[in-house]
Structures are given as structure tokens and as C-alpha cells.
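A.B. asks: Below are the sequence and a predicted model for it; my questions follow.
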Amino acid sequence: MKATLVIRNICEMATPLGSSSRRGSDMGKVHVTADAAIAVNVETIVWAGPQSEMPRIEGPAPEIIDAGGRAVIPGFVDSHTHFVFAGFRDEEFFWRAGGLPYMEIHKRGGGIANTVRSTRSSSLEDLVAVGAPRLERMLELGVTTVEGKSGYGLDSVTELRQLEAMKILDARQPVDIIGTFLGPHSIPPEFEGKPGAYIDFVIRDVLPAVRRHGFASFCDVFCEQGVFGLDDSRRFLEAAASSGFDLKMHADEIVRLGGAGLAAALGATSADHLLKASGEDLDAMAAAGVVATCLPVTAFILREDYADARGMIDRGLAVALATDLNPGSCYSHSIPLAAALGILYMRMSMEEVLTATTLNGAAALGLAAGRGSLEAGKLADILILDAPSYRHIAYNVGMNVVGTVIKRGKVVSVRN
């Protein structure tokens, strides 16, 4: 066996296994190996198992990393973020905390429109500059793959600029970025009261440009009462699918509109939020293999009821957990906080949380065949924790226990 890197003296290696999402009770089946080792050749894992059973290394001597009796897990996959945006909305955080209703915040010039104004006035260089430190902080927390959405331009030029910024950032730093076009995130002032006309514009003018530039893998829509209803959401997503994009949805976050059922009918890769999704629509998602992405930090900040992750798992769904980093409802990229909330308020087990933030996060991006677990043939995206067990990810509530981040077989972050 050839190897360029060997990690040895691992107290506990914990990982889900498989090349697709883990559903239902399988989410709790995490493989834990004591006294383990991992061998990597260039950027691919070639061995992960008991140290005493590791095959002999042939050829040049590999780099050796001594885990020092610490735990090792796969890199986190944050499958839902809005990390490229300009400006802040800190005043809204305190308005909300004081009980100000959303419509009153909107009347004061807040909400998504606030971020749209700032983002439209920002150059490509500005957006790259604000995105880079956010990615650096994600990497320190162990995020090795992240999804990033547009949606703060609501026009052709700025939407493309957001997505291009992600392409540039993807090439400049270690975290893999998966771009998602979220043109139908809100109704811009130019189309106020005319959501159907805005969808027509997006389909006719913006979607072909996104396809032509190759800036995005997915298309997403905010399917919600007062924003984009089921018919407009379906029109956009069907046009996106016809253009070769995979599909995602913001579904049933505020009211039970039926977005989860639409995601199932269209074969979306994931449907996200799902706080108000019906049991019938969740069953349809399970049957269609749609990943349910839950965003507990957003519910925590908005003081809303959490999505019923326990019920989803018991229905046989694959659940992913993501942060929803955005400037309004969730200015946080804390995977550790999402993990703790999953256990404390969503009744998930630690094993289910580990699966939800690694392999199922990868599945929510269509990437589970090549990452999200520690097994031969997968990308060497590996975290060495400053802890003896993977359970410390949630036990250290909201705190970072990631010591060393290895991305594609290279050490890219070490926390002193």
C-alpha cells in the first residue's frame, strides 16, 4: 500500500459509513474504532481501521501525524449557508429580541432588502474580501465543504457577482465551495407585488447566464406564503432542472404551504428548514430520497419551535444539520452549536448528529460518494479533535474542539 500521510495513535475514530445518505435508524450506526490509524495517498484515504491491522507501507516514507490519543472524525459539511453578502443587520437582532414584529422591521428598511442594497453596491473584490475571513473561521471549526447561496442581488448582475465571488474563493483557499443560485430569495422592489413576473424574469434572463458561466451546481427557491407560492416555485424549479441544475428548496419554514411535498414531487436533492412541514409531505420526501436539512441555530435565534428531526428520522428520512449562516436570521456559522441544539432540543443522538453533519451533509450536496466519511476511496477530509471522544463535539456546547484540520490530505489548520 502506498501512502503520503499516516495518522496514528488515534484514541477513537468515529465515522458513518457509506456512499449515500444514511436514513432513519441507520443514522445512528456510527462505526467507532479504538486505537486506530488512517493512511492517505495524496488526497484519498487508502486505509482506515485498527492501527495493528494497517497494511505495510511501500515506497517513500509517508508524513506521520501523531494524534496523541485524540479522537478523529470526518470533516464537517455545512450544506446550507448564505456566506457571501455585504453589510450587517445587527440592529434587527436587537429589534427582534425586543419583540418587534417582522413587518415592522420591514417598514424600518430591514429584512433581506437591507442586505440587497448593500450587496448590490459592492464590487466583486468587496464580496471576495468579506467572504474570505468567514471561510477561514469555518475551516477552524472543521468545515471542509460548504454550500453558498446567492440571493442578495435579486437582479442579474449582482446574483452573478455573488456566485463568481464564490468561484474565486473556492480556488484561493482549502474549503470546497458548492454554489447555489437562489435568485428567487425574495421579491425585489422593482417587482413588488408581482412574484410571477419576477420568476419570469429570472427564468428568461438570469438562469441562462448562471448556466452559461458555470457558477452554480444547484438552484433554490424560497417557497413561502407571501414570497413565492407553490406554482411559481414549481415553474422556477422545473426550468432549473431543464437547464441541468440539481434542486434545493427553502420549504415550510413559516407556514405549512406544501413546499416539502413539492420537493418530493420534483426529486430535489434536499428540502431545508421544514419547521411546519406536514407528516404526509415528510413521508413523500422519505419515499423520494430527499434529504431533510434542519437549521437549528436559526430556530434558536428566532425563538421558534425546532424542526422535528426526531420525527423525521423515525419516519425514515435522511436528516442533515447545517448552520444557515446569513446576515439576518442567523449570523452564526457554529457547527458545534448546531450539534448541541440537535441533541438538546431536537432529540437526536450524538451518533445521528455526527452523521447529519458529515455524510448526510455531503448527501445534501450530492457528494456522499466521495466524502463525508472515513473509509478507503473517500477524500481525506479529516478532523483531529482536542478531545478523547467524538461526543465532545456537542458536550462542549458551542465551543470549538477541533484541533487539526486535514483537507484533501494536507494539514490546513492547526489550533494552538
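C.D. replies: That came in fine, so what should we check first? Numbering: from 1, shown residues only.
A.B. asks: Only C-alpha atoms from now on, for both contacts and neighbour counts.
C.D. replies: Fine.
A.B. asks: Identify the residue spatially nearest to residue 202, adjacent ones excluded.
C.D. replies: residue 183 (6.9 Å; Cα to Cα, 6 or more residues apart in numbering).
A.B. asks: if I've got this straight, that neighbour is in a helix?
C.D. replies: No - assessed with DSSP: H, G, I helix; E, B strand; the rest coil, residue 183 is coil; it does not lie in a helix.
A.B. asks: shouldn't it be in contact with residue 158?
C.D. replies: No - applying Cα atoms under 8 Å, one finds residue 183 not in contact with residue 158, separated by 9.9 Å.
A.B. asks: Compare those two (neighbour count), which wins?
C.D. replies: Neighbour tally, residue 183 and residue 158, criterion other Cα atoms under 10 Å: the higher count belongs to residue 183, 29 against 22.
A.B. asks: this is the comparison structure:
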Amino acid sequence: MKPERIDLLIHNIGQLVTMKGSPGPRRGAEMSDTGTVSGGAVAIADGVIVAAGPEADVRQAVAGLRTERTLDAEGRLVTPGLVEPHTHLVHGGSREHEYHLKLQGVPYLDILAQGGGILSTVRATRAASEDQLYEKARKSLDLLMLFGATTVEAKSGYGLTLEDELKQLRVAKRLNETHPVELVSTFMGAHAVPEEYKGRSGEYVRLVIEEMLPEVKRQGLAEYCDVFCEHGVFSVEESRQILFAAKKLGFGLKLHADEIEPLGGARLAAELGCVSAEHLLAATDEGLRAMRDAGVIAVCLPATSFNLRAPHARARDMIDMGLAVALSTDYNPGSSPTESLQLVMTLACLNLGMTPEEVITAMTVNAACAIGRGDRIGSLEPGKQADLVLYNADNPAYLPYHFGINHVDTVIKRGEIVVSGGQIVQ
């Protein structure tokens, strides 16, 4: 149905990355097809894209309609809003006090076994009030938006009691209601075995299955369930039990898989039909092929590998074997304390072997599919939500090439300008 007016017409775009095509994720060679046009424009009405493409075509499509506002892109690059499919946004405290251990080469799982790592953040999160958690998370969400994110996944997992997990999820719900950025919540009560259950992981798994999952579902606080499947955390069988119970309750499934050891998480993600498997630094070819055949999206987290000085996920191999790859900051207080999606772009090119075009695909349409939003965000097409980013750059390669700064000039969410001139619009 043709609108009565155009609320916003963005014109004089240098390169417009549309990502037009199938609403599903791009795989293999498809990840290089970004649907980029030169000399583009985008017309928006009621928060939805009316037309996007060459400027002459867009102007013809909206001819005769009153235009309320125009925005001259001044030759800038424009992409769909960046989608962040994996964060631990809501948490208390920080972990710079462990930095010296990391610099000395103490392994991540050893720090966790000593009561540090995730368990340190659990103590800080339990001690924090809901308002304190909200304010801290809001500041990080502001930064994510300033770096171009318009939709963000947020996991719990730093409470590890029913009430503290619910507290984290309530904060995410409140942010989704008050912040311009759209949040997708994931319950991750199985992020670690809490100190009070040390040596009794089976009992904690039962608590997650019998008490936490049903209550989170009853209150409608999460869409997905995630588990940290790793040696010293949750075994493949424990992860299977939790995710199977979550699936029966109607949760979508995600999995922290094969991050440190090739435990078999990738195969489990394929077996259970997870929407995505995350990390995958140690995933085997067999596991990756199983994911490919099951349609599981590989979410790679190069900032985490960089910060842990660990081997990187084999994104180049994944793409070449036909997997759909998405990218994320993995924002969290321990292994990846950064909100910069543009840093991730650079690391993905330099350390994962991805091209700039593949990176943009991984941060838009593929990331949207990794959180079940591929039908309404991730590309610039008529009928899609009007989430866009305008950069102080004129082509995609410039973003990872000129690293260490923020290239974002303007962010538009649901047709509203929320960042302008690199500053949040109040």
C-alpha cells in the first residue's frame, strides 16, 4: 500500500549497501553480494522503507508524495543498521584486576577455576541493584549505537540464581522499552556453575531446567536460551539436557560451542537445530559441516580471540565450505570488553581472512538471521524496518582499513534519526 507522504528522504548517497535478496542468511560466495548501488537514495514512511536504490528510481517511486524531511548524505556510504547478535550487555563491575593474570598467560579456564572470570562478575552482578545494572548497561548500549548498532542481543548469565537471572532480564526488557536500540533477550543461566554448586553441576542443571527456564518463560523475559558448552563448564550432555528442555518450552536455541576445546558443541548445535553457534575457535571440520547442513549460523567473535591472545575462528574456511557467518563484539567485562563493531570489522579482515563485503554481510543480514530478525531488518528493501547507518566514508573497505576510530556520522532507527554528527540526538 502506497503511503500518503514520505517522512524522510535520504539522497545523494555515494554507495548504498542494500543487501537486497533472500530474507535468509547469505552463505559461501553469496556473502560477497551486498547489493551495492552508486548514487543511491532511501525513502522512509512510518518507520518503514518505501524505496531504496538508485536515486532516479527512488524519486520516481515516490513522485507526487509530499516529503516532510530530506537528508543530504553528501556522498557518504550508507548500510543497513548493524546488528549485534551476541553480547553480555547487563552485568555489574569490571575485571581489569585480572588483566595482569591474562598478561602473564594464565588460561581463561584457570582464572575461572580460581573463582575469577565469570564468577567474579557474578558476585558483582548479584550485589548490584536493578537501577545500577540499568544505568551501566545503558551507557554500553549508547556506545554500541554510536558505533552503528541498531539491534542488539543481550544475554543473562551473571546472576546464576533465579532472582538474579530475572533481574538481568528485567533490565534488558526495560532498556528495550526506553532506548532507541532494539534488544533481543537470551536466557543464559547456564553460563557457569556458581560457586555454591561447585562439584555439583548436575544439581545446578536441574535448577536451570526445573525452576529457571519455566519462570523465565512464564514472565516472557527471553526469546532464546544459550549454554556455555565447554570443558570445566557444561558438558555436551548437560548442554543437550538444558537446550532440549528450553526447546520444549518454546525458546529458540543458541550455543557457546567449541571455544577452547573441540568438545563437540558444533555437532550438538546442528543436532538440536540451534539458530546459531558462537565462538567455534576449536570446531572441527566435521562439526562445521554438520552446522552447514543443519542451517546453523556461525557467529564469530574476533575481538575475544584478539583479547585472549587465542587462535581465531576459521571464518575463511567456514565461508568457503558454505556456512553462513555472522560477526559480533561479544561485549562482556572479561574476554571482550569492547562495544566497537568497527574494531571487529578490522579484526575480521586481518585475523579471520574475511573481505570487507563479507564483513558487512556478516554484520547486517546474517547477524539479523542469527537472532531471528532476518524478515524485518538487515537489508534496505521496501517493507523492511528503516534502520540505517551513514558513515564518514565513501566505500565499505574504508571502514576496516582506517581502524581505531568511529566512522559513524548518522544512525537512523525505525525512521528516526538517533545519532547525528556522531552524537546521540537527545
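C.D. replies: Received it, and whenever you're ready, just let me know what you need. None of these values were measured; they are calculated from a predicted model.
A.B. asks: Name the residues contacting each of residue 183 and residue 158 of structure 1.
C.D. replies: The contact sets of residue 183 of structure 1 and residue 158 overlap at residue 152 (Cα atoms under 8 Å, 6 or more residues apart in numbering).
A.B. asks: where's the aligned partner of the residue nearest to residue 202 of structure 1 in structure 2 relative to residue 164 of structure 2, distance?
C.D. replies: Aligned counterpart of residue 183 of structure 1 in structure 2: residue 189 (TM-score structural alignment). Distance from residue 189 of structure 2 to residue 164 of structure 2, counting by Cα to Cα, to the nearest Å: 10 Å.
A.B. asks: Also residue 244 of structure 2?
C.D. replies: Going from residue 244 of structure 2 to residue 164 of structure 2 by Cα to Cα gives 23 Å.
A.B. asks: Next: residue 68 of structure 2.
C.D. replies: Distance from residue 68 of structure 2 to residue 164 of structure 2, by Cα to Cα: 46 Å.
A.B. asks: Residue 228 of structure 1 touches residue 194, doesn't it?
C.D. replies: No - using Cα under 8 Å, residue 228 of structure 1 is not in contact with residue 194; the gap is 10.0 Å.
A.B. asks: okay, these two: which has more neighbours?
C.D. replies: residue 228 (23 against 14).
A.B. asks: which residues touch that one?
C.D. replies: 184, 186, 195, 221-222.
A.B. asks: Which of these are buried, as a ChimeraX select command?
C.D. replies: Command for ChimeraX, covering only those of these found buried under the criterion 16 or more other Cα atoms under 10 Å:
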select :184,186,195,221,222
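A.B. asks: got JSON lines for the contacts of residue 228 of structure 1, with secondary structure and distance to residue 209 of structure 1 too?
C.D. replies: Conversion of these to JSON lines gives the following (DSSP: H, G, I helix; E, B strand; the rest coil; distance: Cα to Cα, whole Å):
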{"residue": "184", "secondary structure": "coil", "distance to residue 209 of structure 1": "15"}
{"residue": "186", "secondary structure": "coil", "distance to residue 209 of structure 1": "19"}
{"residue": "195", "secondary structure": "helix", "distance to residue 209 of structure 1": "20"}
{"residue": "221", "secondary structure": "coil", "distance to residue 209 of structure 1": "17"}
{"residue": "222", "secondary structure": "strand", "distance to residue 209 of structure 1": "20"}
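A.B. asks: nearest spatial neighbour of the residue opposite residue 87 of structure 1 in structure 2 once aligned, skipping sequence neighbours?
C.D. replies: Matched to structure 2 by TM-score structural alignment, residue 87 of structure 1 sits across from residue 93. What sits nearest to residue 93 of structure 2 in space, not counting adjacent residues and going by Cα to Cα, 6+ apart, is residue 124, at 5.4 Å.
A.B. asks: show me where the stretch 101-250 of structure 2 has helices.
C.D. replies: With DSSP state H, counting those that start in this stretch as the definition, the stretch 101-250 of structure 2 shows helices at residue ranges 108-113, 118-127, 130-146, 162-178, 201-207, 213-219, 236-249.
A.B. asks: helices or strands up against the last one?
C.D. replies: For helix 236-249 of structure 2, the elements it packs on are helix 201-207, helix 213-219, strand 224-229, strand 252-257, helix 265-272, judged by 3 or more Cα pairs under 8 Å, 6 or more residues apart in numbering; DSSP states H and E.
A.B. asks: okay, the ones you listed, which one's buried deepest?
C.D. replies: Highest mean neighbour count of these: strand 224-229, a mean of 27 (counted as mean count of other Cα atoms under 10 Å).
A.B. asks: relative to helix 265-272, how tilted is that strand?
C.D. replies: 140 degrees (axes from the mean of the first three to the mean of the last three Cα atoms, to 10 degrees).
A.B. asks: what span of structure 1 lines up against strand 224-229 of structure 2?
C.D. replies: Counting by TM-score structural alignment, strand 224-229 of structure 2 corresponds to 218-223 in structure 1.
A.B. asks: For the matching stretch, which outside residues touch it?
C.D. replies: Contacts of stretch 218-223 of structure 1 (Cα under 8 Å, 6+ apart): 179-186, 228-230, 233, 236-237, 240, 245-252, 259.
A.B. asks: re the thing from before, quick check: the match of residue 183 of structure 1 touching residue 209?
C.D. replies: No - between residue 189 of structure 2 and residue 209 there is no contact under Cα under 8 Å: 9.6 Å.
A.B. asks: which residue in structure 1 lines up with residue 72 of structure 2?
C.D. replies: In structure 1, residue 72 of structure 2 lands on residue 66 (TM-score structural alignment).
A.B. asks: residue contacts, that match?
C.D. replies: Residue 66 of structure 1 neighbours (Cα under 8 Å, 6+ apart): 7-10.
A.B. asks: export those to TSV and tack on distance to residue 207 of structure 1?
C.D. replies: What follows is the contacts of residue 66 of structure 1, written out as TSV (distance: Cα to Cα, whole Å):
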residue	distance to residue 207 of structure 1
7	45
8	48
9	50
10	47
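A.B. asks: Most neighbours out of the residues you listed, which is it?
C.D. replies: residue 10 (25 neighbours).
A.B. asks: that's a strand at that residue, yeah?
C.D. replies: Yes - assigned with three-state DSSP, residue 10 of structure 1 falls within a strand.
A.B. asks: How much space separates the alignment partner in structure 2 of it from residue 37 of structure 2?
C.D. replies: When structure 2 is aligned by TM-score structural alignment, residue 10 of structure 1 is paired with residue 13. For residue 13 of structure 2, the distance to residue 37 of structure 2 equals 9 Å [Cα to Cα].
A.B. asks: Likewise for residue 341 of structure 2?
C.D. replies: Distance of residue 341 of structure 2 to residue 37 of structure 2, given as Cα to Cα: 23 Å.
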